[in-house]
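In: the following block contains a protein sequence and its predicted model.
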Amino acid sequence: MKKNLAPDEVWAPDACTLPTVERPLRVAEFDALFAGTVRAVRRPARERLLLELAFSPDNAARAAELAARESGCCSFFTFVLTIAGGGLALEVVVPPEHVEVLDALAERAGRPA
């Protein structure tokens, strides 16, 4: 598995099929989503990350679209977007062998904007 948690570098496991040249762009898309929408980051389990997002139809659409594209190249991710009671949450689950990727995602999501 390849992993790099340096703030300005790209990390991706061998299972990722996204072309290497596109990976920095995808990381930037996640960073933009996180910077503009994440209100809280929780880790209820080692393989599970829960991101509470600022509620809006645009934020829901951005999160859903990005999750769908990421699932297309990194099929080990499970994303669940929940809209309920005026709240918006994105749950990310990985199998145990990809916990380091989830760790990196959680670190990026928890950075101050």
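Out: The structure has been received and is ready for your questions. Residues are numbered from 1 along each chain as shown.
In: make it CA atoms for all contacts and neighbour counts henceforth
Out: Fine.
In: Arg108 - nearest residue in space that isn't next to it in sequence?
Out: Leaving aside its sequence neighbours, Arg108 sits nearest to Asp31 (C-alpha to C-alpha, 6 or more residues apart in numbering; 6.8 Å).
In: A further structure is provided below for comparison with the first:
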Amino acid sequence: MSDGHVATEGSWAPDACTLPTAERPLRLAEFDQLFRDAVRGADRVSAQHLRLHLVGDAQIEQTARDLTARESSCCSFFAFALSRSGPDALTLDVRVPAAHVDVLDGLAGRAASAAGPR
């Protein structure tokens, strides 16, 4: 595709992603599940920085750490930082370089869609 993205339904994965194409829908489903289960809010700090507010239970933390580590290994331009922002709350900061703002836009859209109204 000319826009630098793979043609996976609803995908925001750029061609630079080294995750095999066949595995991308599964990864998207994992992010969607995390977003549905955990996202309680989001702030677009800047064009290159998205902050997601998550519920803070241990299972969500483990899932988020595992998923973001795996995503970083195939899409090295992502910078994920997960921190505890309260006893029952986590913050997931996602940063990308300027060349990948469109990917962050897609991720933010998926988070908003999957999380839905609370």
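Out: Nice, thanks for sending it over. Everything numeric in this text was worked out from a predicted model, so none of it was measured.
In: so after superposing, what's the score?
Out: Once superposed, the chains reach a TM-score of 0.92 (TM-score structural alignment, normalised by the length of structure 1), with 111 aligned residues with a C-alpha RMSD of 1.6 Å.
In: on average, how far is the host helix or strand of the residue nearest to Arg108 of structure 1 from the matching bit in structure 2?
Out: Assigned by DSSP states H and E, Asp31 of structure 1 belongs to helix 23-37. Superposing on structure 2 and averaging over aligned pairs (mean C-alpha distance after the TM-score superposition for structure 1), helix 23-37 of structure 1 comes out at 0.3 Å.
In: how many neighbours does the residue lying closest to Cys74 of structure 1 once chain neighbours are set aside have?
Out: In space, and not counting its chain neighbours, Cys74 of structure 1 is closest to Cys16: 4.7 Å by C-alpha to C-alpha, 6+ apart. Residues near Cys16 of structure 1, counting by other C-alpha atoms under 10 Å, number 17.
In: then His53 of structure 2?
Out: The tally of other residues near His53 of structure 2 (other C-alpha under 10 Å) stands at 21.
In: ok, now the one 10 residues further on?
Out: For Thr63 of structure 2, the count of nearby residues is 14 (other C-alpha under 10 Å).
In: who does the helix ranked longest in structure 1 touch, helix- and strand-wise?
Out: Longest helix in structure 1, counting residues (DSSP state H): helix 57-73. Helix 57-73 of structure 1 is packed against helix 23-37, strand 78-84, with contacts defined by 3 or more C-alpha pairs under 8 Å, 6 or more residues apart in numbering; DSSP states H and E.
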